[in-house]
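Peer 1: this one's structure only:
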């Protein structure tokens, strides 16, 4: 049995997790981000929405890293700023580090705005410096040296803790923003997602016309995608993973095998009755009845009760992972006992009917 990666810290909640908590990697299998990604890919068929959301979050992390390195390089050049009363950049980074990945709530919006404003200010300063530098050939040569790839994008091994060089260049942020636009948003793009035309026009104008690449550009689209996943996909994910432990291909296989087993049980039972076999011989019909009813109940409840009791959940066909979310494990155990009691009652009723009915040889 293959186990997907899962968080090492399990939050002992007494309720089902929210989409915010899943995307923030605060949950464990089978309701973790990995399982949600598999569900969006295999069952919901809309994994592009989740990939867009994750890429936008990665873009925000890239911007945060760039702003942090920019602040460090400024402090190295002007150490007296560290002691000044204005520590806006430091406050921005501290507040961002405390912010979790999720929808753009008030705290997230404040952080996004601060990081975006820092990036826009830095972009305006570079643009202004570039315009003024055209009056001097010497300044142009200096800018050419500063903007060279060897200095702007050093390899990780060349960057030391005391260096003002950046591991993330501004061109990386620009490329990240354009990749998101051209991959997910523009009509006819490789992995186009459906968002309101007004949001698309705003993002396209900000990136292509205003040359913006800050995280605030994608706020509206990110919120729209989050709400769409929360409304359309997440309830089904919870039903599938928190109340059940088998995937649709496995459910279909159980349905087919269960119907065959039940047909075999009825066929055998009638044959034994009409051959007037003894009740001891007819006791063997318990086996196909049990198999058939168990598999049909598993299909009906989307739950394999035995696997639930031992603590496993299926995330792809015949690949199982251990249930690590405590509240989900309790739910699955309760439902497993309910399914087993139902199977036992139906199995006992059918078996007794065909075992104790008087036989008559035809």
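Peer 2: Sure, I can see it. Only a predicted model underlies this, so the values are computations on that prediction, with no experimental measurement involved.

Peer 1: use CA for all of it now, contacts and neighbours both
Peer 2: OK.

Peer 1: mind listing the helices in the stretch 151-300 of the chain by residue range?
Peer 2: Ranges of helices in the stretch 151-300 of the chain, per DSSP state H, counting those that start in this stretch, are 170-180, 197-204, 219-228, 234-241, 248-274, 279-282, 286-301.

Peer 1: try this one next to it:
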């Protein structure tokens, strides 16, 4: 019993807290969890949009998040379908049939055509699982910031079945568009058996509910565990860093070039014994920029962006404001520390190159 209670306590702790000391653990416990991010209950930069960007650009696992979100959306649609079907059934049995008012046939036909066109347009526009898209996750950030959305029509039985089947064709079947290769074969086979058994049924005798996305429950849980394994890396990239990987690589390359130029200029002034010594300060300028680029690249954080503009980079040269209070505090502390390292390193190089005696070769 003691062991079980201990395991339960560990399960409730933040993923990174298991490998950190008590002080760091207390900080991490104040950060959003994976479920907070998936249900859009967190603030930038630890938000669903940035999580998708990290999975896509750094880990190349964005398909896992796409699948989880598609299944979650299918579950929501199924609940709406069942609710609407139950409401319609109760209304059918409780409400007396009223005589229909007489309407001219030409007006009625026109009205029906407009209604059919409107319903078709709404379904194609608003049902996320029933039209082609690159990824559901890429639209989440914009849809969550635009306020209320127009009311969507409830899905029909055919649309619900198509939505469930589309997930199967997109993620589960071999060589699919976004096949999840991490899923065990047993889970894929159990899902495939559902569609195989459904095809053997006689459609004329089938009177039950449409395909229920519950068939993806096991796969969704497995994918959720895979996402949990990536979440500590996401926190590392967004809580302790504010630069993207291309930005880090670019800064490292520029920094090394600037250091090469600065060192070449300084050693040239020293071995040419150029006077006065104040001219050596010109060589310090590229060294300062080089040190800044190299250190910010290694640390993954730009102190100017954090302290001056309160920005975190999402994709190269596109930013969002650091809204989460705890993340903002952590990034500012790290920015101050990185700034101190940059100033100290620059001061060491300045003292060295300005105090070394010149000697003409």
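Peer 2: That came through, no problem. This structure is a prediction, so every number in the text was calculated from the model and none was measured.

Peer 1: so of the helices of the stretch 151-300 of structure 1, which one's packed in deepest?
Peer 2: Comparing the helices of the stretch 151-300 of structure 1 by mean neighbour count (mean count of other Cα atoms under 10 Å), helix 286-301 comes out on top with a mean of 21.

Peer 1: ok, residue 58 of structure 2 - how many residues close by?
Peer 2: 16 (other Cα atoms under 10 Å).

Peer 1: please name the nearest non-neighbouring residue to the aligned residue in structure 1 for it.
Peer 2: Structural correspondence for residue 58 of structure 2 with respect to structure 1 (TM-score structural alignment): residue 43. The shortest distance from residue 43 of structure 1 to any residue other than its chain neighbours is 8.0 Å, reached at residue 248 (Cα to Cα, 6 or more residues apart in numbering).

Peer 1: and the one you found? What does it align with in structure 2?
Peer 2: With TM-score structural alignment as the criterion, residue 248 of structure 1 matches residue 245.

Peer 1: and if you look at residue 22 of structure 1?
Peer 2: That one, residue 22 of structure 1, aligns with residue 37 by TM-score structural alignment.

Peer 1: burial check on that match, number of neighbours?
Peer 2: 19.

Peer 1: beyond the helix or strand that contains it, next helix or strand please.
Peer 2: Here residue 37 of structure 2 is covered by helix 34-38, with elements defined by DSSP states H and E. Going down the chain from helix 34-38 of structure 2, the next helix or strand is helix 48-54, by DSSP H and E.

Peer 1: isn't residue 240 of structure 1 up against residue 302?
Peer 2: Yes: between residue 240 of structure 1 and residue 302 there is a contact under Cα atoms under 8 Å: 7.3 Å.

Peer 1: overlap of the contact sets of these two?
Peer 2: When contacts are counted by Cα atoms under 8 Å, 6 or more residues apart in numbering, residue 240 of structure 1 and residue 302 have 246-247 as shared neighbours.

Peer 1: picking that back up, distance to residue 321 of structure 1 added to the helices of the stretch 151-300 of structure 1, as a markdown table?
Peer 2: Shown next, in a markdown table, are those (distance: least, Cα to Cα, whole Å):
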| stretch | distance to residue 321 of structure 1 |
| --- | --- |
| helix 170-180 | 33 |
| helix 197-204 | 39 |
| helix 219-228 | 27 |
| helix 234-241 | 11 |
| helix 248-274 | 15 |
| helix 279-282 | 39 |
| helix 286-301 | 18 |
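
Peer 1: right, and those - which one's nearest residue 317 of structure 1?
Peer 2: helix 248-274 (5.9 Å; Cα to Cα).

Peer 1: which other helices and strands contact the closest one?
Peer 2: In terms of contact count using 3 or more Cα pairs under 8 Å, 6 or more residues apart in numbering; DSSP states H and E, helix 248-274 of structure 1 is assigned the packing partners helix 279-282, helix 286-301, helix 326-356.

Peer 1: now find how far off-centre it is within its chain.
Peer 2: In this view, helix 248-274 of structure 1 has its centroid 38 Å away from the chain centroid, taken as Cα atoms, centre = their mean, to the nearest Å.

Peer 1: and it against structure 2, how far off on average?
Peer 2: With the two structures superposed, helix 248-274 of structure 1 lies on average 0.9 Å from its match in structure 2, counting by mean Cα distance after the TM-score superposition for structure 1.

Peer 1: helix 234-241 and that helix, what's the angle between them?
Peer 2: In terms of direction (axes from the mean of the first three to the mean of the last three Cα atoms, to 10 degrees), helix 248-274 of structure 1 departs from helix 234-241 by 40 degrees.

Peer 1: what angle do helix 248-274 of structure 1 and helix 326-356 make?
Peer 2: Using the same axes, to 10 degrees: helix 248-274 of structure 1 against helix 326-356 is 20 degrees.
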